[in-house]
Each structure stands twice: as structure tokens, then as C-alpha cells.
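Provided below are the primary sequence and the corresponding predicted coordinates.
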Amino acid sequence: MAMDSRGSGASGPLLPWLRWSGTGLAAGAAVASVLAATSSGLAAYYARMIVIPNRRREDLEILAVAGAAGERRVVLPATAETTVPGRYALYVAGGTKRALIGDVLSLDGSTVTRAVTGGDEAALAAATRGWWSGDIIADPSEIGLAHEDVQIGTPAGLAPAWRIDPDDTRTAEATTWVIGIHGRGARRSETLRGAAVMHRLGYTMLAIAYRNDGEAPRADGGRYGLGGTEWRDVDAAIAFALDHGAERIVLLGYSMGGAVALQTVAQSTWADRIGALVLDAPVVNWTDVLGYQARLNRVPDSIGQFSQLMISHSAGRAVTGLVAPVDLKSMDWVSRADNLRTPTLIIHSVDDDFVPAGPSEELARRNPEFVRFVPFEAARHTKEWNVDPERWEAVVADWLPTALQASDPAPR
């Protein structure tokens, strides 16, 4: 669709021609109507993309797999993701199999060769495509943590969670429960990258599933509420923790899980029991993120803004399938910075190309009393731990006990 210099729709340049002809006016009105319908259709499509849970696509070509077991290496296209140092997973066979990927061995400009460090190497050798992920821990036992499979009674139904107890459950620290909240399109295993440090600190952890994530029940028409509905499942997890001995709560949120955590603090019955937030690459302003994503996908500003209107207005429900509109304004924590009174640690890479770090940094600048922003470099979205797990864990271990001591909510 043609655009003028301001990025508005193509109907603008038609106006001088329409003034001169009645015939032109009728034809122009028809063209404008088609353009309006097209814009509306594109906006509707983009709005649905935002709120409908998506399945991961095998969008990464596997060029070659070589070497014997224990010395295997994989050759991939050199991309902004595959060339970053760190530890990753390469999911194949529709996401049912996973190989663990380690160091960069060579880089020639168009391809990168990396070490294969474990996982299902046979499935990797048989695959031609897969997807790249920072989610490298399938369950707590992979990092040596004993766990219990539990069910959380959420408003959407029973949702699975892993309960990971500390080695000594008799300590005061054990009454602090960390609730791991994964991001959009991810599962509870995403939060296990934070489990080891929480275990060393002596805390109990719940890594939870929530509505519409593929593990928990389907609800709300199968649509994401971008935090506006999912927080209720976190609220149920808090109630579960309190019923099982918790005295204070830490919310550990990744990406959209950060938005869910912030909505929980704002709306939960148990907000006074939440002692701290640890947020990794969080969405602290959906309007900013959606605008950025629209530009990244070359969606015209007018269509991107129209799609946000469809999501946030009741009139858009017929198009989006949302049970209720999403209150994007309430999710702008940069504008609401003064309302955040819970100690919050934000870890966010300045090289995040999916949820830019700018709003996280600005939130901390506006609310230095309660928010600490720690920038990482090189890491892509929610992969700060993958690039530098020692630093990630050190930042959390240095900040969290002190923050909890300062907040110290009194038990009911």
C-alpha cells in the first residue's frame, strides 16, 4: 500500500484528484472504501496475531551436523541469534526433541558452527529445520533439583506447576516462595533458569503454567490478556503458596510474564505479601512494545494503532475474539511509575530486539527508590542468563535478600 511521508494510508494523495470530478468522486470513494477495508483487515489480522497464542515455527535451517557423539557440531546460518555466545537449545521434530548448543567454534560470515553439548543428538542429526531457544532446562531434575508435581486451582481450572523445595525447609528463607511466570509463547520451563539461584538462597519455588499456554486450561476464548487476565492464575498460585506455609512471595517474570507480575502486584488480594519482583526483559509498556513490533514487521503506524484500538476497545471484541478488551493504559508502568511500590529488579539486555530495554530503563529512572535496572549486553530477548549465567545469578543473589529484608511484609 502506498504511503505518504508521514506514514499515513494511501487515501491522502487521492484527495486533489477527487475535487475535480463527480465521476472521480464516486470512483475515489470506492477506492477509499477498498483501502479502508484493506487497512481494517490488516489491523484486524495484526490484532489477532497479538492476542492468539502462537505455535513456534521451525524457521532455522540446519545446514549440517557432523562429528561423533560427545564431539558433535552443528552448522547453522549466521544470524543475530545463532552467533551470540552462550548456551541454547535447538528444538526439532515439531518441538518434541531438543539438542543443547554450546560454544561458537567457527564463524565465516554466512554460517556459524557451534558445539552440540547434549540433548537428543540423534534427532538433531535427522532434522533439517528447527527453532532456536534460550529455554534449555526441560524440568528441575536436569539441574539436580528435586521437585514435586502439583496442581494449582486457578479460575480457569487446574494448572500444573513444579514445586521445588530448598534443601532445608526449616529455615526462615524457606517461607519465601518464588513464583516463576513465563512469557508469551513459552512454558513454565522457561523460568527454571532462575531456579538454581533461588534454591541456593534457600527459597521455595513454584514454576507455574497459566491459562492458554498449552499446559494450563484454555480460557477467555483462547486469547492472551497480555497480563490483564493471566494475573488471576498467579493470584491462585500465591494463595496455594500461602496455604502451604509461605509468608512472603517473590514474582519471577519473563517478558510478558513481567507484565503479568506487575498486574498481580496492582490487583492481587495478596499484594501486601509480595515482597519483591525479579523481572527478566519485561514488558512494562505494551503500547511501546506493540508499536516497536509493528515497525519491525513493517506494519504502517496507522494500522498498528488501529490494531491496538481493536484490542483495547469493546467494539473490537468481535474481531479479536477477546472476552473483554485489554486495558493497555493500565499496563503502561512507565507512566504509572509512582504506583509501583514493590522492590523490583529488572534485568534487560540493551541488545534485546523484541522487547526493547528503553522502557525498563526509564521506569527505573522515574522510580529509583523501588526499581533497579541492570543492563546486559549481547543477549537477545530473555537470554541474559544464557549469555552470562554467573552474572545473572550474582545480580539476583546480591539484590534479592536485601530487598526482601527491606520490604519484610508482616504475616497475617
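Yep, it's here.

contacts, neighbours, all on C-alpha from now
OK.

the host helix or strand of E393: which residues count as buried?
Using DSSP states H and E, E393 sits within helix 389-407. Using 16 or more other C-alpha atoms under 10 Å as the burial criterion, the residues of helix 389-407 that qualify are 389, 392-393, 396, 399-400, 403-404, 407.

and here is the other one:
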Amino acid sequence: MIWTLFWLLVLAAVGFGNHFTKVALFPETWTHEDARERELKDQPLELEYYEVLEKKPFEVTSQHGYPLRGILIETPGSTRTMIFVHGITYNLYGGVKYLKMFHEWGYNIVLYDQPNHGKSGGDVTTFGYYEKLDLAQIVDYVVVKLGSHQEIGLHGESMGAATALQHGILDSRIAFIISDCSFDTAFNEFKYRLKVEKHLPAFPVLYIASFFSYLKTGVFFSAMNPLKAVSKLKLPVLWIHGLADAYTPCAQTKTLYDAHPGFKHLYLVEGATHAKAYQVDPQKYREVVASFIEAIEEKKKGGI
């Protein structure tokens, strides 16, 4: 009887671990049409601003052979470009609410669909592990299209922030990063979600799921690790997180902030849930970003 119960528990853990892997790494994603409707409801003025701009669709090929598709909004003569990296299940519309401020400041704008999202190819999501390499292809496109003199900033939201942070230590062409509500490690995020949503402990489910992840993608959960990257990251980073975020706890950004050895600023937003810091106070968000960029420029002038 005891052994029967034991093996039933083992089989249940294996089954749920496999299920968790499928849900996490092969998520259902938003279409462009549905994402547009969401932005129309949440940020109508920002969407209206975006939709009248001249947009140039582009496609590049990732290192893994699938297409990455996006949009370039060019500001003639500009030497500054912002690349927006959206969160899990969403698509390039995730950057729409943020782009107005940068466009008004004279930046070129790049929005793109991460792999396995939107109109891009790919069939798996690895929380920044492979995505950080795909982002290199987007940066390559900017350099080829607009010139190697471009000052390139990354704005990432949620998993997009994790992607940008993991990419930052690999690419000397990046000038700064704005990280909005990133997780510190995929394992910690999964552990938290498993506890909140299923009331289950990390052991043994996440360890089994991590093994299935390796079998399916070649990547253990432990390798999906912005915190490890941030500890070596010398780029300036603006850290943003909502204090009411119940999806990815604000403590994870605080951990990242503490580990970051480079120039940094922390902006925590009262009342903001996950990825809603801009929506709570757009003007303050804009002011904080402007101040951060101005501080970077001042440091450059000072030779620091």
C-alpha cells in the first residue's frame, strides 16, 4: 500500500512537471489583432500616436533559422535608437505605450516580436536564454540599416526585460537598458508562481520540469538567469517595478538592483501591478526615464 502510494505520487509529480514545462515553454500567445484591442482599451492615446507614424516592416533570420519580424519607425538623421522587447505571451504591441516619449526625443524606434510570439517564427520560449541571441539579430539590423554610429538603448518589459539584461553582457553596442518588472531568475519566478497558483512546493515538481525543459530545449531552468548576467553588467540600467505586482514580486527587481555593479537608478511605483507602472503615472514614468538618460549624458561628458 505504501509503495503504491509512493509510486502514484512519483507519477503525479512527473506528470505535473511535464505539464508545467509545456505551459511555461510553449505558452498560448496573443495575436496582433487582440493585442491592438487591448492597447486601444488601456492606452488609447499612445496607440493613436503609434498608428499614424510611418512604419517599415522588416524581417531578419535568427541564428536558429526562423524569421524574426518587426517594425522600424525611422527619424531621419537620428543617431539614437530604442529597441523595445515585449513580455511573455504578448507581442510588439507591448512597446507601443512607451515609444511616444522616445520618438518625441528624436529616437528611431524598433518594435519586434520575440521568437514563438506574434508574427515571428520559433516554437519555444526560454525566458531570455535563446532570446538574448535573437536580440543580437535585431541589433545587427539596426546597425546595418541605420549605421554603426547609433546609440542603442533597450527597453524590456517583464520577460523582455530579462531578455535585454541577459543580452546586455554580450553586446558592446548597447548604451543602456530600461528594465521594467523583470524576474531575477526563471527558477525563482516559477517557484513563486507554483506556490501562488497551485499551492505546491518547488521540490520535486520544478526539478522534474527543469529536466523536461532540458530534454525539449537543451536548457535547464537554472540557465535562464538574469541575475547571473546582471552581476557582470556594467551598462547603466534603470530599474522599474510596481509595488503592487503580484505576478513577479518587486523583491526580484530589488535583488537585481543590488547585484548590478554599474550606474543605476531604482524607480518603484505605488499601486502598480505587473507591467502597469507606466499606466499608473505616465508623466512620472517619462520624467524618470528622461532624468536617467540625462544623467548618463552628464557622466559621458565627465569622462566617467
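Yep, that arrived. Here the structure is a predicted model, which is why all the values come from computation and not from measurement.

returning to that earlier point: want to try a markdown table for the buried residues of helix 389-407 of structure 1, with distance to G102 of structure 1 as columns?
Converted to a markdown table, those look like this (distance: C-alpha to C-alpha, whole Å):
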| residue | distance to G102 of structure 1 |
| --- | --- |
| P389 | 13 |
| W392 | 18 |
| E393 | 19 |
| V396 | 24 |
| W399 | 29 |
| L400 | 29 |
| A403 | 34 |
| L404 | 35 |
| S407 | 39 |
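
quick check, nearest of those to I249 of structure 1?
Nearest to I249 of structure 1 among the buried residues of helix 389-407 of structure 1, counting by C-alpha to C-alpha, is L404 at 9.3 Å.

not including adjacent chain positions, what is the nearest residue to the closest one?
Computed as C-alpha to C-alpha, 6 or more residues apart in numbering, the closest residue to L404 of structure 1 that is not its neighbour in sequence is G275, at 5.5 Å.

which SS class is that neighbour?
Here G275 of structure 1 is recorded as strand under DSSP: H, G, I helix; E, B strand; the rest coil.

structure 2: which residue goes with that one?
Aligned counterpart of G275 of structure 1 in structure 2: A175 (TM-score structural alignment).

surely that match touches V237?
No. Here A175 of structure 2 does not reach V237: they are 9.5 Å apart, not a contact under C-alpha atoms under 8 Å.

any idea where the strands of the stretch 101-250 of structure 1 begin and end?
Using DSSP state E, counting those that start in this stretch, the strands of the stretch 101-250 of structure 1 run over residues 111-119, 129-133, 148-154, 157-164, 176-181, 204-208, 248-254.

could you export the ones you listed as JSON lines, including distance to A26 of structure 1 and mean neighbour count?
Below are those laid out as JSON lines (distance: least, C-alpha to C-alpha, whole Å; neighbours: other C-alpha atoms under 10 Å):
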{"stretch": "strand 111-119", "distance to A26 of structure 1": "55", "mean neighbour count": "20"}
{"stretch": "strand 129-133", "distance to A26 of structure 1": "50", "mean neighbour count": "21"}
{"stretch": "strand 148-154", "distance to A26 of structure 1": "56", "mean neighbour count": "16"}
{"stretch": "strand 157-164", "distance to A26 of structure 1": "55", "mean neighbour count": "21"}
{"stretch": "strand 176-181", "distance to A26 of structure 1": "55", "mean neighbour count": "29"}
{"stretch": "strand 204-208", "distance to A26 of structure 1": "58", "mean neighbour count": "28"}
{"stretch": "strand 248-254", "distance to A26 of structure 1": "52", "mean neighbour count": "27"}
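
now those as TSV including distance to W385 of structure 1?
Putting the strands of the stretch 101-250 of structure 1 into TSV (distance: least, C-alpha to C-alpha, whole Å) gives the following:
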stretch	distance to W385 of structure 1
strand 111-119	17
strand 129-133	12
strand 148-154	25
strand 157-164	20
strand 176-181	15
strand 204-208	17
strand 248-254	11
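
what do we get in structure 2 for A209 of structure 1?
Match for A209 of structure 1 (TM-score structural alignment): D113.

that match: how many residues sit nearby?
25 (other C-alpha atoms under 10 Å).

and it, how far is that from E28 of structure 2?
Look at D113 of structure 2 and E28 of structure 2: by C-alpha to C-alpha, to the nearest Å, they are 14 Å apart.

quick one: the helix holding E393 of structure 1 to strand 248-254, angle?
Helix 389-407 of structure 1 runs at 140 degrees relative to strand 248-254, counting by axes from the mean of the first three to the mean of the last three C-alpha atoms, to 10 degrees.

which strands and helices lie in contact with helix 389-407 of structure 1?
Judged by 3 or more C-alpha pairs under 8 Å, 6 or more residues apart in numbering; DSSP states H and E, the packing partners of helix 389-407 of structure 1 are helix 195-200, strand 274-280, strand 344-349, helix 384-387.

and it, how far out from the chain's middle?
For helix 389-407 of structure 1, the separation from the chain centroid amounts to 21 Å (computed by C-alpha atoms, centre = their mean, to the nearest Å).

what sits up against it?
194, 197, 201, 275-276, 278, 342-343, 345, 347, 384-385 (C-alpha atoms under 8 Å, 6 or more residues apart in numbering).

need the contact list for the aligned partner of T185 of structure 2 in structure 1.
Using TM-score structural alignment, the equivalent of T185 of structure 2 in structure 1 is N285. Contacts for N285 of structure 1 (C-alpha under 8 Å, 6+ apart) come out as 331-334, 359.

any idea which element G28 of structure 1 lies in?
Per DSSP H and E: helix 22-51 holds G28 of structure 1.

just checking, next helix/strand downstream of that helix?
Next along from helix 22-51 of structure 1, by DSSP H and E: strand 60-61.

which part of structure 2 lines up with the helix or strand that that following strand is followed by?
Next helix or strand after strand 60-61 of structure 1 toward the C-terminus (DSSP H and E): strand 64-66. Strand 64-66 of structure 1 corresponds to no residues in structure 2, going by TM-score structural alignment.

what residues of strand 64-66 of structure 1 count as buried?
For strand 64-66 of structure 1, by 16+ other C-alpha under 10 Å, it's V65.

other SSEs contacting it?
Counting by 3+ C-alpha pairs under 8 Å, 6+ apart, strand 64-66 of structure 1 packs on strand 73-77, helix 121-126.

can you tell me what sits against it?
72-76, 124-125.

how about stretch 146-156 of structure 2?
Contact with stretch 146-156 of structure 2 is made by 79-87, 142-143, 161-164, 173-180, as judged by C-alpha under 8 Å, 6+ apart.
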